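J.: quick one: sequence and predicted model below, then my questions.
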Amino acid sequence: MALQINATNPEHPALLLELPWHLPLEEWPEEYLVPLPRGISRHVVRYARAGDEVIAVKELAQRPALREYELLRDLDRIGIPAVDPLAVLTGRTDTAGEPLESVLVTRHLGGSMPYRSMFETTLRPATMHRLMDALAVLLVRLHLAGFAWGDCSLSNTLFRRDAGAYAAYLVDAETGDLHPELSAGQREYDLDLARVNISGELLDLEASGALHPSVDPIEFGTEICARYQRLWQELTRTSVYPAGKYQYIERRIRRLNDLGFDVAEMQIEHASNGDTVTFVPKVVDAGHHQRQLLRLTGLDAEENQARRLLNDLESWMATQDDYAPGDPLGARPEVLAHRWVREVFRPTVRSVPPELRGPMDAAEIYHELLEHRWYLSERAQHDIGLGTAVEDYIRTILPKVRETLRPTAD
């Protein structure tokens, strides 16, 4: 059988053909590989360079490779945070004509880390709680979209910094299934797998001495289930309010937005006696602040980053002479937002030398600068200004941040 490449982009096959597909992945020469940290996988996985992109290559049988490729494409279409599928290659043979396993190719998620790399130095419990929050949000988002993961674990997740918190991305969809809607039993099964897998992974870390002594692996595995249940309840519960108190419904919608979720539909029923109103939100869209920032500015950021950038944008707009909400003669928010990007956001980020940024993206850099400005202003008891904060951040903070985030070889 001849080598076949199914790709999402017409440009990828030409770039991929430059790689040594006639060799088993374990035997690829170093010249093709990129030394990035890898998580634990049941399959052989390597990072390589294809043109200007860094790709992850996973070796597995043809049928599961094709299936996972299509599942990742489906998740991409519905906006689930997962690695981007680029191609699947089948029909591989070695130089003697013997068959080799197929490979799935995905785009490396810039600035992300597998959880084991984050435990190379003992992680503080507060940071671990942020990882659990990120994983709970990812699992809820998957379930709202009708995706049963089938193998939720820390090993199957990548974490990326998101304005002081973390965003979680699905890496391995091999065991997943996409349905129109999940039953309570399907969700509970997925959640129980997550509990067992996470506790097992933390026990493994404990045995290696990489787990903080205050962390109980069993309790931590149970805690993610509790976090999931609290979030699921807030997103899906039915509310009953006094008739005429529609501000309560608005308050509930705002609370859901603050969690990063949009209400796509809502069902409102009046009681027969007219005393109460039953409100049932249908929450299917996550990334509320991401979409709002993208619509206003064209910037694509993580959810917490987007929330922070929007707050800074609103504060800046309030200082502009032509900002007059409700005044038809005032500048529209979209106009001001693009001015903010041009005059504030981009010059500020560009003032940080690229060689000092490490894997942090522009939105994370800007968030860090806002945090540093707040800290210095609190200490000085007055606003020190963004320019002063940038200078101090580059001189005193960024070298330490870069050292902490520096990727290490496996």
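T.: On my side now, so go ahead. Just so it is clear, the model here is predicted, and its values are computed rather than measured.

J.: contacts, neighbours, all on C-alpha from now
T.: Will do.

J.: residue 106 sits in which helix or strand?
T.: strand 102-107 (DSSP states H and E).

J.: go on, residue 254?
T.: Using DSSP H and E, residue 254 falls in helix 246-258.

J.: show me what the following helix or strand past that helix is packed up against.
T.: Per DSSP H and E, helix 246-258 leads on to strand 261-270 as the next helix or strand towards the C-terminus. For strand 261-270, the packing partners by 3 or more C-alpha pairs under 8 Å, 6 or more residues apart in numbering; DSSP states H and E come out as helix 246-258, strand 276-286.

J.: format the ones you listed as JSON lines; extra columns: distance to residue 85 and mean neighbour count.
T.: Output for those, formatted as JSON lines (distance: least, C-alpha to C-alpha, whole Å; neighbours: other C-alpha atoms under 10 Å):
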{"stretch": "helix 246-258", "distance to residue 85": "29", "mean neighbour count": "15"}
{"stretch": "strand 276-286", "distance to residue 85": "21", "mean neighbour count": "19"}
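
J.: between those, which gets nearest to residue 56?
T.: In terms of C-alpha to C-alpha, the element of these nearest to residue 56 is strand 276-286, at 26.3 Å.

J.: tell me the angle that closest one makes with helix 246-258.
T.: On the basis of axes from the mean of the first three to the mean of the last three C-alpha atoms, to 10 degrees, strand 276-286 is oriented at 20 degrees to helix 246-258.

J.: strand 276-286 - contacts with which helices or strands?
T.: Strand 276-286 packs on helix 125-144, helix 217-236, strand 239-242, strand 261-270, going by 3+ C-alpha pairs under 8 Å, 6+ apart.

J.: take the one below as the second:
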Amino acid sequence: MSGSLSITSAMADPALLDLPWDLPLESWPNDAIAALPKGISRHLVRFAHLAGHVVAIKETTAEMAKGEYEMLRMLQRLEIPCVDPVAVITNRSDAEGEELKPVLVTRHLRFSLPYRALFSQTLRPDTATRLVDALAVLLVRLHIVGFFWGDVSLSNTLFRRDAGAFAAYLVDAETGKLYEGGLSNGQRENDLEIARVNIAGELLDLEAGGRVADELDPVRISNGIVEAYRSLWKELTGSESFSTAERWRINERVNRLNDLGFDIEELAIRTDDTGTTVRIQPKVVDAGHHQRRLLRLTGLDAGENQARRLLNDLDSYRAAYGKGDLDEEMVAHEWLMRVFEPVVRAIPVELRGKLEPAEVFHQLLEHRWFMAQQAGHDIPLAEAVSSYVNTVLRHRRDEATVIGPPTGSTTAIDVVAPDTSAIAVVDPDDEEDWRLKV
């Protein structure tokens, strides 16, 4: 390295010093670059290997890099889904002493993809709708904490599969601003209009390139974020009135928000002068209801929809084996040892980068259900696991890394794994041994 390199980082990672900061980002050698699909960006962005994981490096100005780094750290403290800021690198110069652009370094989010890499040939309407719905949830969460994004788009978002849906993560926060007093309706509507216009433009661009299904309407899909956003915002923040004889509606509102994946941390309850009408309004809501319950019971950290699905299976296990009278934590531990972990261990090592474990388990449950529908009877877990591995998981691309050609193409290279048809699972009815045997 040349010159007095300056590194600002919240984590002490000496491996940062090993990267070729004395070279322009576009000239970095191939052995330092990780070929991953990228979204559209106004800045030069490249992925690099760093101490066993992958980081995204974006060239920008020193002021913008430092501002975005601090903003991402703040959003993390607020538990907003976003990329992990690693460092800001300034005072870069090449061997001749020429100044190089500062960079922002963020950790690549495993099992996440930009929206353009989530489909192999054409984008179908239902996939586009699920992406937009996920972005609407993220935007609501940002607005609740008082964050004005200013550049809402699919390109500035990463998506992870979440039990049949998608979870959205903020990637680019350079235009964002956090307001302690919250956002005005005008600010929220401004962000929402930016989202609608940007999404329409992104989908129209895909349509022009022949990358969307014929039945997909970019304008209708982009308008969908407005409806999805307003519906969720009203549910989370809107007030409702009812008579004092209908106090059960308070619990109903709480349960409805729990079903959406939110907890009410604070609720405003007021009665009128006559004491006959009650008015309630959530004041503080916190996302991640099912995530927190699953983490508390099992120690598993999953997406919200994945957590809901795993908890449903846990509850079914508890009911099926007559364990309703046992302590919930004890049953959860038994389910984890006898159901979840054996299934995860049955996945061949070569295929474990395809999907994260919670998503694999969710898809296995779906696959087993479809097999049972076709067969007209229950399918043993052993048979379902073997079928899922060989007919579904083997043919998926590797979403832990999604390695592509050095050009940064979104084409993925699938890992070829050995035959796993010999996987056997002990029958769940055998209370003495629920372990998978390979």
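T.: Noted; the coordinates are in hand. The structure displayed is predicted, hence computed values, not measured ones.

J.: that older thread, the helices and strands packed on strand 276-286 of the first structure into CSV, with extra columns for mean neighbour count and distance to residue 348 of the first structure?
T.: Formatted as CSV, those follow (neighbours: other C-alpha atoms under 10 Å; distance: least, C-alpha to C-alpha, whole Å):
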stretch, mean neighbour count, distance to residue 348 of the first structure
helix 125-144, 20, 28
helix 217-236, 17, 36
strand 239-242, 15, 44
strand 261-270, 14, 29
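
J.: circling back: what does the strand holding residue 106 of the first structure contact?
T.: For strand 102-107 of the first structure, the external contacting residues (C-alpha atoms under 8 Å, 6 or more residues apart in numbering) are 53-62, 65-66, 69, 83-92.

J.: in the first structure, what sits opposite residue 203 of the second structure in the alignment?
T.: Taking TM-score structural alignment, the alignment pairs residue 203 of the second structure with residue 202 from the first structure.

J.: coming back round to it: include distance to residue 334 of the first structure when you put the helices and strands packed on strand 261-270 of the first structure into CSV, please.
T.: Listed next are these as CSV, based on distance: least, C-alpha to C-alpha, whole Å:
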stretch, distance to residue 334 of the first structure
helix 246-258, 20
strand 276-286, 22
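
J.: of those, which is nearest residue 187 of the first structure?
T.: Across those, closest to residue 187 of the first structure is strand 276-286 (C-alpha to C-alpha), at 15.5 Å.

J.: by how much does that closest one deviate from the second structure on average?
T.: Strand 276-286 of the first structure differs from its equivalent in the second structure by a mean of 1.5 Å after superposition (mean C-alpha distance after the TM-score superposition for the first structure).

J.: how far is that strand from where the chain is centred?
T.: Strand 276-286 of the first structure sits 25 Å away from the centroid of its parent chain (C-alpha atoms, centre = their mean, to the nearest Å).

J.: again with stretch 56-64 of the second structure
T.: 24 Å.

J.: count the neighbours of the match of residue 203 of the second structure for me.
T.: 21 (other C-alpha atoms under 10 Å).

J.: related to what we said a few turns ago, would you turn the helices and strands packed on strand 276-286 of the first structure into TSV with distance to residue 116 of the first structure?
T.: Below are those laid out as TSV (distance: least, C-alpha to C-alpha, whole Å):
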stretch	distance to residue 116 of the first structure
helix 125-144	12
helix 217-236	15
strand 239-242	41
strand 261-270	29
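
J.: so which of the ones you listed is nearest residue 99 of the first structure?
T.: Among those, helix 125-144 sits nearest to residue 99 of the first structure (C-alpha to C-alpha), with 35.6 Å.

J.: counting by contacts, list what the helix or strand following the closest one packs against.
T.: Counting by DSSP H and E, the next helix or strand C-terminal to helix 125-144 of the first structure is strand 147-148. With contacts defined as 3+ C-alpha pairs under 8 Å, 6+ apart, strand 147-148 of the first structure has these neighbours: strand 177-178, helix 184-208.

J.: contacts only, for residue 232 of the second structure.
T.: Residue 232 of the second structure neighbours (C-alpha under 8 Å, 6+ apart): 137, 140.

J.: ok, so what distance separates it from residue 225 of the second structure?
T.: According to C-alpha to C-alpha, to the nearest Å, residue 232 of the second structure and residue 225 of the second structure sit 11 Å apart.

J.: residue 172 of the second structure too?
T.: Residue 172 of the second structure is 19 Å from residue 225 of the second structure, by C-alpha to C-alpha.

J.: next one: residue 58 of the second structure
T.: Applying C-alpha to C-alpha, the value for residue 58 of the second structure to residue 225 of the second structure is 28 Å.

J.: give me the nearest residue to the counterpart of residue 2 of the first structure in the second structure, chain neighbours excluded.
T.: In the second structure, the residue paired with residue 2 of the first structure is residue 4, using TM-score structural alignment. Nearest residue to residue 4 of the second structure in three dimensions, chain neighbours excluded: residue 91, at 6.3 Å (C-alpha to C-alpha, 6 or more residues apart in numbering).

J.: relative to residue 399 of the second structure, how far out is the one you found?
T.: On the measure of C-alpha to C-alpha, residue 91 of the second structure and residue 399 of the second structure end up 35 Å apart.
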